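Visitor: Predicted model follows, preceded by the sequence.
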Amino acid sequence: MIDPLPTLLVEPVIRAALLEDLGRAGDITTMSVVPAEARMRCHLAARQQGRLAGIEVAKATFRLIEPAIHIETLRSDGDPVEAGQPVLLLDGSARAILTAERTALNLASRLSGIATATAAMVAAVRPHKARITCTRKTTPGLRALEKQAIRAGGGLNHRFGLDDAILIKDNHIAIAGGVAVAIERAKQMAGHLVKIEVEVDTIGQLEEAMRVGVDAVLLDNMAPSVLAEAVRMVAGRAITEASGRVSPATVHAIAASGVDLISVGWLTHSAPILDLGLDVLT
């Protein structure tokens, strides 16, 4: 189980998603079909095996529609889950539960899919020291939730935005006029708590970066043999991060090169959902 995000971060996302679904007139299907006094007892359950995330978000979604809904938590964010296993038990207003159902499932399924994919990648790099981390390739508006889902899957978070670390990439280098000059300019601006990472594509660029000195090097699209050479060259003087062409089929060989981190963008931009559903209990 991982600690839930602060309400201040989560509630605006849920409100926006609910408003998108409710539109201008609310849930006219439920209001027309389900009596106002009807109650409902149901469970939210996994349809397939995976790793959970977004369960607290789902609970908050139901409670934003109706705070009086009773919710019993059976499995939490970060927990493994089997197909058919109940995750939440809900008891309360049928109208409220049905109105919140799709938004809650959309969020929890999306986040659990990210956690499940991350957990698979984390398992694939064992027994090597490399840790799996995410990128800024997140769904607009969902970054805090998706990065928490990475943690639920056992991964690490890369920077959250443009303002919490300096990451000099290929286009920065091209405009600045080279690796060394880009790093030197960054050092002139960076505060004492701001780390500097530079992306390099070749061993030559890495040599230049190490002469100037940086906190971390992003070794982009390098073959495992070149990554191993880069790790030897760095020799612990900076954090080594591999990125590019990382898949379940390639990640173990990348980890075997000795890098500290492996960043994987598709975990947040392309991971399939974990199928979750809501079933009425009789």
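Guide: Yep, that arrived.
Visitor: Only C-alpha atoms from now on, for both contacts and neighbour counts.
Guide: OK.
Visitor: Run the chain-centre distance for stretch 101-118.
Guide: 11 Å (C-alpha atoms, centre = their mean, to the nearest Å).
Visitor: now swap in stretch 153-171 and tell me
Guide: 12 Å.
Visitor: For that stretch, which residues meet the burial criterion?
Guide: Within stretch 153-171, the residues that count as buried by 16 or more other C-alpha atoms under 10 Å are 153-159, 165-170.
Visitor: okay, now the one to match up with it:
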Amino acid sequence: MTFSLPGFDLDSFLQTTLAEDMGGGGDITAAAVIPADARFTGVMDSRDAITVAGLPVAEAFFRALDPDVRIERLVQDGDRVAAGTDLMRIAGLARAMLTAERSALNTVQHLSGIATMTRGYVDRILGTGAILLDTRKTIPGLRRLEKYATRMGGATNHRMGLWDAAMIKDNHVAVAGSVEEAVRRAKAAGIERIIVEVDRVDQIEPALAAGATHLLLDNMPPPILRGAVTLIGGRVPTEASGGVRLDTIRAIAETGVTFISVGRLTQSAPAADIGLDFTAVSVASP
């Protein structure tokens, strides 16, 4: 099964990651210790209750080194599984499987950690109507994969980069001279989506009058947020942002905001505890 993400080059990612691990010398341990025709079977399993993400990429790592490897995915990305669940069965050349193991596990552990944290936040706001967004606080080079993982956890992707919407913050306003001038310049440049960050209620009307199409309500406590949402009155979507935690997100969602953005989904998610145990099925003489 081919794994494809818009804007993500899977082949390049595989090659770069494997090259980082093998350097110019390859896997010297496997080459020295494991006969070339030895075969392994393996089971990847989760030691924690998780939301799964990254299995197709892990599969691609094994196939890159052993095109004839047999792989059976037992669950799918986006599935919620209990601790002790088998995720994938693998059978192929032992050297290839051992060489690809760490790259495959690193990817699944990282992406499943993001998906699992994301699902926890999504669960907290169920029934409120608020939509969870991710941010650009991603590891350089991994944005497409990390934002894929947040989708597997139930979030909606916000901006993929600096190119798909204008986001006017205080530093932009300081240089432009005012919110009105910053928005005017964005509109003059032909930008349709213009997000304006406000951290005080008195900034709302000027931003709307200037032509903001989305308001980011930054670091406002729930009582202030509720008043801001009432003032905006549905004229544009609203987004709560800044310092959102698992223990505070429900109260934020209940203010009526359209979106809540959480940077820690990609910035701070711990890796999921996932392992891969191998069994030798044939070992030839060296």
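Guide: Thanks, I have it. Since the structure is predicted, the reported quantities are computational estimates derived from the model, not experimental observations.
Visitor: helix or strand for residue 17 of the first structure, which one?
Guide: helix 7-22 (DSSP states H and E).
Visitor: Quick check: that helix compared with the second structure, mean distance?
Guide: Compared with the second structure after the fit, helix 7-22 of the first structure shows a mean deviation of 2.1 Å (mean C-alpha distance after the TM-score superposition for the first structure).
Visitor: Can you point out the buried residues in that helix?
Guide: Under 16+ other C-alpha under 10 Å, the buried positions of helix 7-22 of the first structure are 10-11, 13-15, 17-18, 21.
Visitor: same question, stretch 207-214 of the first structure
Guide: Burial within stretch 207-214 of the first structure, assessed by neighbour count using 16+ other C-alpha under 10 Å, is assigned to 207-210, 213-214.
Visitor: got the contact list for that stretch?
Guide: If you take C-alpha atoms under 8 Å, 6 or more residues apart in numbering as the criterion, stretch 207-214 of the first structure is touched by 179-180, 183-184, 196-198, 233-234, 238.
Visitor: make it 10 Å
Guide: With contact meaning C-alpha atoms under 10 Å, 6 or more residues apart in numbering, stretch 207-214 of the first structure is reached by 178-184, 186-187, 195-200, 203, 216-217, 230, 233-234, 237-239.
Visitor: Emit the PyMOL select command for whichever of those are buried.
Guide: The PyMOL selection below is limited to those of the contacts of stretch 207-214 of the first structure classed as buried (16+ other C-alpha under 10 Å):
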select buried, resi 179+180+182+183+186+187+195+196+197+198+199+200+203+216+217+230+234+238+239
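Visitor: would you list every one of the helices in the stretch 51-200 of the second structure?
Guide: Using DSSP state H, counting those that start in this stretch, the helices of the stretch 51-200 of the second structure run over 55-65, 94-124, 143-152, 170-176, 179-188.
Visitor: Give me the contacts around the shortest one.
Guide: If I follow you right, that is helix 170-176 of the second structure. Under the contact criterion C-alpha under 10 Å, 6+ apart, helix 170-176 of the second structure has outside partners 177-185, 196-199.
Visitor: Spatially, which two of those residues are the most separated?
Guide: 185 and 199 (21.1 Å; C-alpha to C-alpha).
Visitor: ok, the two, which is more surrounded?
Guide: residue 199 (16 against 13; other C-alpha atoms under 10 Å).
Visitor: Looks like the more buried one contacts residue 219 (just checking).
Guide: Yes. With contact defined as C-alpha atoms under 10 Å, residue 199 of the second structure reaches residue 219; the gap is 6.6 Å.
Visitor: list the residues that contact both of the two?
Guide: What both residue 199 of the second structure and residue 219 touch, as defined by C-alpha under 10 Å, 6+ apart, is the set 225, 241.
Visitor: Mind jotting down where the strands sit in the stretch 151-286 of the second structure?
Guide: 166-168, 194-198, 214-218, 238-241, 259-261, 274-282 (DSSP state E, counting those that start in this stretch).
Visitor: now the ones you listed as a markdown table including distance to residue 125 of the second structure?
Guide: Output for these, formatted as a markdown table (distance: least, C-alpha to C-alpha, whole Å):
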| stretch | distance to residue 125 of the second structure |
| --- | --- |
| strand 166-168 | 25 |
| strand 194-198 | 23 |
| strand 214-218 | 18 |
| strand 238-241 | 13 |
| strand 259-261 | 10 |
| strand 274-282 | 27 |
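Visitor: between the ones you listed, which gets nearest to residue 130 of the second structure?
Guide: Judging these by C-alpha to C-alpha, what sits closest to residue 130 of the second structure is strand 259-261, at 5.3 Å.
Visitor: Find me the equivalent region of that closest one in the first structure.
Guide: On the first structure, the counterpart of strand 259-261 of the second structure by TM-score structural alignment is residues 261-263.
Visitor: can you list the residues that contact that stretch?
Guide: Under C-alpha under 10 Å, 6+ apart, the answer for stretch 261-263 of the first structure is 121-122, 125, 129-135, 155-158, 218-220, 239-244, 246, 251, 254-255.
Visitor: Off-centre distance for that stretch?
Guide: The answer for stretch 261-263 of the first structure is 13 Å, by C-alpha atoms, centre = their mean.
Visitor: same thing with stretch 51-66 of the first structure?
Guide: For stretch 51-66 of the first structure, the distance to the chain centre is 17 Å (C-alpha atoms, centre = their mean).
Visitor: just stretch 10-22 of the first structure next, same as before
Guide: For stretch 10-22 of the first structure, the distance to the chain centre is 19 Å (C-alpha atoms, centre = their mean).
Visitor: and what of stretch 24-32 of the first structure?
Guide: Worked out by C-alpha atoms, centre = their mean, stretch 24-32 of the first structure lies 33 Å from the chain centre.
Visitor: Can you pull out the residues in contact with that stretch?
Guide: 18-19, 21-22, 36, 94-100.
Visitor: Redo these as TSV? Include distance to residue 143 of the first structure.
Guide: Shown next, in TSV, are these (distance: C-alpha to C-alpha, whole Å):
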residue	distance to residue 143 of the first structure
18	18
19	19
21	20
22	23
36	36
94	31
95	30
96	27
97	26
98	27
99	25
100	22
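Visitor: Which members of these are the farthest-apart pair?
Guide: Farthest pair in the contacts of stretch 24-32 of the first structure, by C-alpha to C-alpha: 19 and 36, 20.8 Å.
Visitor: Appreciated, that's everything.
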